[in-house]
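Asker: Have a look; sequence and predicted model below, questions after that.
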Amino acid sequence: MFLTYNDLANIFPDSKGIKDDFQFYTVSTEATLSQLKGLFIPMFNDSGELKDAINNGAIGAIWDVKVEIPSYIPSQFPIFFAPDLNKALEFILKSYADKLNGDKNEIMNMTKFLFKEERLLNETFSSYDKLVLKFVSPTERGV
């Protein structure tokens, strides 16, 4: 069960670009990471440029409402606006965990969350750690 456009539209009603339901296979805070059918969230000053995220597979973005969208972005590219990108990611993780609701049969068809910043996993968003622990066996985690 993947994160979808409609899932995000329910969380972030302020958006621009195409309005069609499709799936996001990855969510990333780093533009340089390969992100097949990805959702890019530029949370850090060094997250990279949106054009790089698009070149690496991003098909949508969560964008700070106070930051101007680059002029090179195609008009149909879906962008969801949020006043706080940290909170936005937190809402996405919580919503996605609720959507999965313990269905371990879906583990092979889940959206992958790609983070290079370990502080996101260990300090800020413990809900993601809990989600991983809920679906991944101790053997798979290397424990």
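Answerer: That came in fine, so what should we check first? Residues are numbered from 1 along each chain as shown.
Asker: When you work out contacts or count neighbours from here on, use the C-alpha atoms and nothing else.
Answerer: Fine.
Asker: Give me the longest strand you can find in this protein.
Answerer: The residue-count maximum for a strand in the chain (DSSP state E) belongs to strand 58-64.
Asker: Let me see the ranges of the helices in the protein.
Answerer: 5-11, 50-55, 85-100, 118-119, 126-135, 138-141 (DSSP state H).
Asker: what's the closest of these to residue 41?
Answerer: Comparing those by their distance to residue 41 (CA to CA), the top pick is helix 85-100, with 7.2 Å.
Asker: what comes up buried for that closest one?
Answerer: 85, 86, 88, 89, 90, 92, 93, 95, 96, 97, 100 (16 or more other CA atoms under 10 Å).
Asker: correct me, but the second one touches residue 43?
Answerer: Yes: contact status for residue 86 versus residue 43: in contact at 6.9 Å, counting by CA atoms under 8 Å.
Asker: Contacts only, for the residue nearest to the spatial centre of the chain.
Answerer: Using CA atoms, centre = their mean, the residue of the chain that lies closest to the mean C-alpha position is residue 27, 3.1 Å off. By CA atoms under 8 Å, 6 or more residues apart in numbering, the residues touching residue 27 are 35, 38, 39, 40, 41, 111, 112, 113, 114.
Asker: try this one side by side with the last:
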Amino acid sequence: MLTYRDVLKLYPETRGIKEEHISFGSIALNSSSTQLKGLYFGTAADLDLGAAIANGAIAAIWPKEISLPAYTPNHFPVFFAHDSIEAMVVVVRKYTNKITLEKREDLTNMILSKQDLQNEKIYNEIHMLLDGMQPETKKGRKQK
């Protein structure tokens, strides 16, 4: 399973408790998804940290340039990144052996909603991760 320590290696700017042995049961981009022991990736399209916490998030990766909501619990672990979608891709690439799209108790489950998959940037980046491919050219331009 993905752990606090794993994420800390990639995103050392944090706030909240610093417990290296916390393990994440899931990762999600959508705050309304049920995310048991979840690591929530707040994005410009979905910054509802309260909903993510209510749905099981125990930590978040948050865009550096966006202030955390005032209601964020002081102890709640938050990792700061420039781009949360890119951060999710980096985490999945780095820890592929710890993350799965299948429901398994021994690995961190990646939760993707229909909305996530309809977002072209997210879909293309995730597709490349799952297929282990380089970015494909679409409509004459390279996808990032």
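Answerer: All right, it came through fine. On a predicted model such as this, the values are computed, not experimentally measured, just so you know.
Asker: Got a TM-score for the two of them?
Answerer: Overlay of the two chains. TM-score (TM-score structural alignment, normalised by the length of the first structure): 0.78; 122 aligned residues with a CA RMSD of 1.9 Å.
Asker: can the helices of the first structure go into JSON lines with extra columns for distance to residue 75 of the first structure?
Answerer: JSON lines is the format used below for the helices of the first structure (distance: least, CA to CA, whole Å):
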{"stretch": "helix 5-11", "distance to residue 75 of the first structure": "16"}
{"stretch": "helix 50-55", "distance to residue 75 of the first structure": "13"}
{"stretch": "helix 85-100", "distance to residue 75 of the first structure": "22"}
{"stretch": "helix 118-119", "distance to residue 75 of the first structure": "33"}
{"stretch": "helix 126-135", "distance to residue 75 of the first structure": "32"}
{"stretch": "helix 138-141", "distance to residue 75 of the first structure": "41"}
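Asker: Tell me which of these lies nearest to residue 77 of the first structure.
Answerer: helix 50-55 (9.6 Å).
Asker: okay, and that closest one goes to which residues in the second structure?
Answerer: The alignment of helix 50-55 of the first structure onto the second structure (TM-score structural alignment) covers residues 49-54.
Asker: To what extent does the matching stretch diverge from the first structure after superposition?
Answerer: Its aligned residues in the first structure lie a mean 0.4 Å from stretch 49-54 of the second structure after superposition (mean CA distance after the TM-score superposition for the first structure).
Asker: Show me which residues of that stretch are buried.
Answerer: So for stretch 49-54 of the second structure, counting by 16+ other CA under 10 Å, buried means 49, 52, 53.
Asker: cool, and stretch 109-124 of the second structure?
Answerer: 109, 110, 111, 112, 116, 122, 124.
Asker: same question, stretch 27-45 of the second structure
Answerer: 27-43.
Asker: Same question for stretch 71-82 of the second structure.
Answerer: 77, 78, 79, 80, 81.
Asker: And for it, what's in contact with it?
Answerer: With CA under 8 Å, 6+ apart as the criterion, stretch 71-82 of the second structure contacts 7-8, 11-18, 49-50, 58-65, 87.
Asker: run the last query once more with 10 Å
Answerer: 4, 7-8, 10-19, 39-41, 49-50, 53, 57-66, 68, 87-88 (CA atoms under 10 Å, 6 or more residues apart in numbering).
Asker: Using neighbour counts, give me the buried entries of those residues.
Answerer: Neighbour-count burial (16+ other CA under 10 Å) applied to these gives 4, 7-8, 11, 14, 39-41, 49, 53, 57-63, 87-88.
Asker: what's residue 25 of the first structure in contact with, if anything?
Answerer: With CA under 10 Å, 6+ apart, residue 25 of the first structure has these contacts: 1-4, 35-39, 57-59, 109-113.
Asker: what about the second structure, which of the residues you listed hold up?
Answerer: Contacts conserved in the second structure for these, using both residues aligned by TM-score structural alignment, their matches' CA atoms under 10 Å: 2-4, 35-39, 57-59, 109-113.
Asker: Closest to residue 130 of the first structure out of the residues you listed?
Answerer: residue 113 (13.3 Å).
Asker: how near is the equivalent of that closest one over in the second structure to residue 137 of the second structure?
Answerer: Under the alignment (TM-score structural alignment), residue 113 of the first structure maps onto residue 110 of the second structure. The gap separating residue 110 of the second structure from residue 137 of the second structure is 26 Å, by CA to CA, to the nearest Å.
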